[in-house]
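Asks: Next comes the sequence, and after it the predicted model I'd like to discuss.
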Amino acid sequence: MSRLVVVSNRTGDPRNPAAGGLAVAVGESLRQTGGLWFGWSGKIQDEHGDEKAHYDDVHAQTVGDVQLVTLDLSRRDYETYYLGYANSVLWPVFHYRLDLADFDIRFVAGYRRVNELFARKLLPLLRSDDLIWVHDYHLIPLAAALRALGCGNRIGFFLHIPMPPPLIMAAIPEHEWLMKSLFAYDLVGLQSESDVTHFCHYVESEAHAERLSRERLRAFNRTLRVGAYPIGIDIDEFVRLAEAKDGRDMFLRMREEYSRRRLLLGVDRLDYSKGLPQRVEAFRELLARYPENRNRATLIQIASPSREKVGAYDDLRRQMDSLCGAINGDYGELDWMPVRYIHRNVARKRLPGLYRASRVALVTPLRDGMNLVAKEFIAAQDPADPGMLVLSRFAGAAEQLKEALLVNPYDIEGTAQAIERALTMSADERIQRHDALLSRIRKHDVHWWCSTFLQALKHVEQDVACGPTPHHEGL
């Protein structure tokens, strides 16, 4: 059996599936085959005059059958690769926010440099039959760097964030190089069919790629398979969290505290892609348009700190502080605060109880690759009396979760109307919608995602997975 090698910006602990994120997604597959997980340690080494100090060592530890291998970054590489190109260029552009992108030429040099560093340090650890699975926008050119060093392994890539349409992608300086790098992979997985359409339109129009079949494209002397592999959650593990002490305690505490009120919930990172100001404005519109919700409905908005060293996030935090304070000032009573805004992390083990106590979940990003909060909310509900999901049509999850109430988050009035509908929906309709949603997320859970992607990678045509890739000089 081929060993699995996972490469991501940060590694996780495969012993802790309750940690969320990538650890849940790939931990089981790594444990099944034994494997290697490679990425940045999260540590920053100041160079002190020696520019190569952080290049010299990798740090390895063995966890069961999984080897975790990490390396440190220099301050320069952290600022140009991570804060710079990954989070000040790719993140805003891929989320359609060209106005927030910073196209500093130093950033792309740092991005290339770190991907080359990853390739050089990973290559000696590889076996000839390893399957390599690279994750997310931080490492788009990693396969090209590996191919340039002679790596002939099958390499797959999964993009966790949205793929923008061609004209938005074309705003990135050197976008041609970036997209050409994807053809060094054998399989590229995207979150939604919409993302696949955007990618195919880009390479057909900009790179004159030949469409060999529905999922196979030919360009730059390489054949690439591309497909939609929507990521899911580990439902059974999440249910176990809900039934554990912390989950039960949270549910009982919230149910008691809000016994006279209906609870609306948002759980997000503090990020401009999540549509948080628009969501709060929609809640204000709900109170203004449907006054029966005053003193009866409370919005708990959790906004975990995120990338606080990037300037746009400071602006967003100030905006949220102002909006939430204004609503509480205008509508609050001595015994009722309309919005409870929490700008800190909430332990994952407590979230299932909070989900279950909520009548409505507001998952209304302006753009999102998938959004697993939507799926976690569904999994946590009482099937006999489920809450309702209000979901942005611009989240990747909307392609699967059609029984949710889909909204345009830019339409404040329309979102408020959807929230009111969710709050007043009959039990029979809520149960019917929840049954359909739960069935779908159970069928396409995280195990389906892992196994489907890896099986596709294993069976990529042999003539595709062969040797160094041309046309990537200078990477």
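Replies: Arrived safely, thanks for sending.
Asks: alpha carbons only for contacts and neighbour counts from here, please
Replies: Fine.
Asks: Residue 228 versus the residue most central in space within the chain, what's the distance?
Replies: Nearest to the geometric centre of the chain sits residue 160, at 4.8 Å (CA atoms, centre = their mean). Separation of residue 160 from residue 228 (CA to CA, to the nearest Å): 11 Å.
Asks: and for the two, which residues touch both?
Replies: Contact criterion CA atoms under 8 Å, 6 or more residues apart in numbering; residues shared by residue 160 and residue 228: 190, 191.
Asks: All the strands of the stretch 301-450 of the chain, residue numbers only.
Replies: Listed in chain order, the strands of the stretch 301-450 of the chain (DSSP state E, counting those that start in this stretch) span 339-342, 360-363, 388-392, 405-407.
Asks: Report back the residue of this protein that's furthest from centre.
Replies: Farthest out in the chain is residue 334, which, by CA atoms, centre = their mean, sits 39.0 Å from the centre.
Asks: Give the burial count for the closest residue to residue 293 other than its chain neighbours, as a bare number.
Replies: Closest residue to residue 293 apart from its sequence neighbours, by CA to CA, 6 or more residues apart in numbering: residue 287 at 5.9 Å. For residue 287, the tally of surrounding residues (other CA atoms under 10 Å) stands at 21.
Asks: What is the distance between the top helix by length along the chain and the centre of its chain?
Replies: If you go by DSSP state H, the chain has its longest helix at helix 311-331. Its chain's average C-alpha position is 24 Å from that of helix 311-331, according to CA atoms, centre = their mean, to the nearest Å.
Asks: Check it against this one:
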Amino acid sequence: MGRLVVVSNRIAPPDNKASAGGLAVGVLGALKAAGGLWFGWSGELGNEERPLQEVTRGNITWASFNLSEQDYEEYYNQFSNAVLWPAFHYRLDLVAFQRPAWEGYLRVNALLADKLLPLLKEDDIIWVHDYHLLPFASELRRRGVNNRIGFFLHIPFPTPEIFNALPPAETLLEQLCDFDLLGFQTENDRQAFLESLASQSGVTDQNDRQHSACGKTFRTDVYPIGIEPEEIARQAAGPLPPKLAQLKAELKNVKNIFSVERLDYSKGLPERFQAYEALLENYPEHRAKIRYTQIAPTSRGEVQAYQDIRHQLETEAGRINGKYGQLGWTPLFWLNQHFDRKLLMKIFRYSDVGLVTPLRDGMNLVAKEYVAAQDPANPGVLVLSQFAGAANELTSALIVNPYDRDEVAAALNRALTMPLAERISRHAEMLDIIVKNDIHRWQERFIDDLRQIPPRGEEGLRQTHAVS
């Protein structure tokens, strides 16, 4: 069994305990099983010509590189985050396509392929992650790499009407066909990719999951990413820090609605605030008896769209509190700051309602974490957007359309008044799914499927540095 080589935009350094959650857990589990290499950007800007920084722990090696300021700006900010991110989240109005940024995106993917090439062995399998690296397999193929190469997209894939509006859509689709296995969060995402490809070049289905397009053969499948439910339950059930224990005591007669998201326009935060206002307006019996806390740390703060949403939320929070607040009761707490992950799991546990209503999300692991953190004997209720990938699995949540403020308000009212027996039943059904499809199951399925695909050439890896 060959090594596993994981390629992602950023790596989680081996000595950084703070990054031991989320994707890092699954990647490290896969790497430990086979031994291998995690290759990605260090997060530092500097001379990209400097040698790779390599650290080995046991059977895993971390290899990282720096990006120049120009590469970071064009590849990361201007194309990955100002073109692909908004388009893949159905926000064409926020796409700012610039030809130099597209050229920078291609240049950096080619640069990374050059850096990885000398590290590869003939029987390695390569697992590439996310939208920053759509052309990566194509660049490796141009360098003679015939190893198995898989790709997993963590965010949604948009419908053809959206994707094909991108100027380099046809090129990106052809580059994606150089992967042997393309993994998506949901069946809708998989179908959207195939439909986009069919509209550009035509696709021949050899069977249900194997396809030919652009003269290449590849497989597609759905791999909903999971979490570590046992670890989250352990963190949530531990003793409360003194300040949190004091807060819980102060709020013992108040029901808590809780939400935590990265500050991003895809998360539906303004719509969420408006839905909470509709709850206070339509169901006045809850006034002074509930509190909604929204944690949303700043993300990509240098981008104008993110500055705009922050100002909008500040304005809305002040307006709602001014309209409905009373002496001794503040309806809405909006915290634009980062909190430790372990603390959040404890907050999840004593929250009566988890409100997770993105306008579009690949999966949304917060929804799964909220369920895993609950006390099974007295669980809270999850209100979940139909446009989050998690809604395909967590069907016992209260599923809502985040654009319908009154529907979300009605779901919040139902959650706040739901009988204990129904809460326990819904929670048990969701937790069972989360345990079965945890982060380890996710990576095992993907890696097993990738290993079953024959390499593209019998000659294996040809150490050819020439680029056709």
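Replies: Noted; the coordinates are in hand. Quick caveat, the model's predicted, so the values are computed rather than measured.
Asks: Could you quantify their similarity as a TM-score?
Replies: After superposition, the two chains reach a TM-score of 0.96 (TM-score structural alignment, normalised by the length of structure 2), with 464 aligned residues with a CA RMSD of 1.9 Å.
Asks: Could you measure from the residue nearest to the centre of structure 1 over to residue 397 of structure 1?
Replies: Distance from residue 160 of structure 1 to residue 397 of structure 1, by CA to CA: 12 Å.
Asks: any common contacting residues for the two?
Replies: Jointly contacting residue 160 of structure 1 and residue 397 under the rule CA under 8 Å, 6+ apart are 369, 370.
Asks: that older thread, average offset between the longest helix of structure 1 and structure 2?
Replies: Taking mean CA distance after the TM-score superposition for structure 1, the mean distance separating helix 311-331 of structure 1 from the aligned residues in structure 2 is 0.5 Å.
Asks: ok so, going back, quick one: map the residue nearest to the centre of structure 1 onto structure 2.
Replies: Under the alignment by TM-score structural alignment, residue 160 of structure 1 pairs with residue 154 in structure 2.
Asks: and its match, that's in a strand?
Replies: No: per DSSP: H, G, I helix; E, B strand; the rest coil, residue 154 of structure 2 lies outside any strand segment and is coil.
Asks: Hmm, residue 130 and it touching each other?
Replies: Yes: counting by CA atoms under 8 Å, residue 154 of structure 2 touches residue 130, with 5.7 Å between them.
Asks: any idea which helix or strand comes after the strand ranked longest in structure 1?
Replies: Determined from DSSP state E, the single longest strand within structure 1 is strand 35-45. Proceeding N to C from strand 35-45 of structure 1, the next assigned helix or strand is strand 59-63, under DSSP states H and E.
Asks: That following strand versus strand 35-45: what angle between them?
Replies: 140 degrees (axes from the mean of the first three to the mean of the last three CA atoms, to 10 degrees).
Asks: so where is strand 59-63 of structure 1 in structure 2?
Replies: So strand 59-63 of structure 1 sits over residues 53-57 in structure 2, by TM-score structural alignment.
Asks: what's the mean gap between that stretch and the aligned bit of structure 1?
Replies: Looks like 1.6 Å for stretch 53-57 of structure 2 (mean CA distance after the TM-score superposition for structure 1).
Asks: contacting residues for the counterpart of residue 279 of structure 2 in structure 1?
Replies: In structure 1, residue 279 of structure 2 lines up with residue 286, judged by TM-score structural alignment. Residues near residue 286 of structure 1 by CA under 8 Å, 6+ apart: 293, 416, 417, 419, 420.
Asks: right, and the first one touches residue 284 too?
Replies: I take that to be residue 293 of structure 1. No: applying CA under 8 Å as the test, residue 293 of structure 1 and residue 284 come out as separate, 10.5 Å apart.
Asks: All good on my end, thank you.
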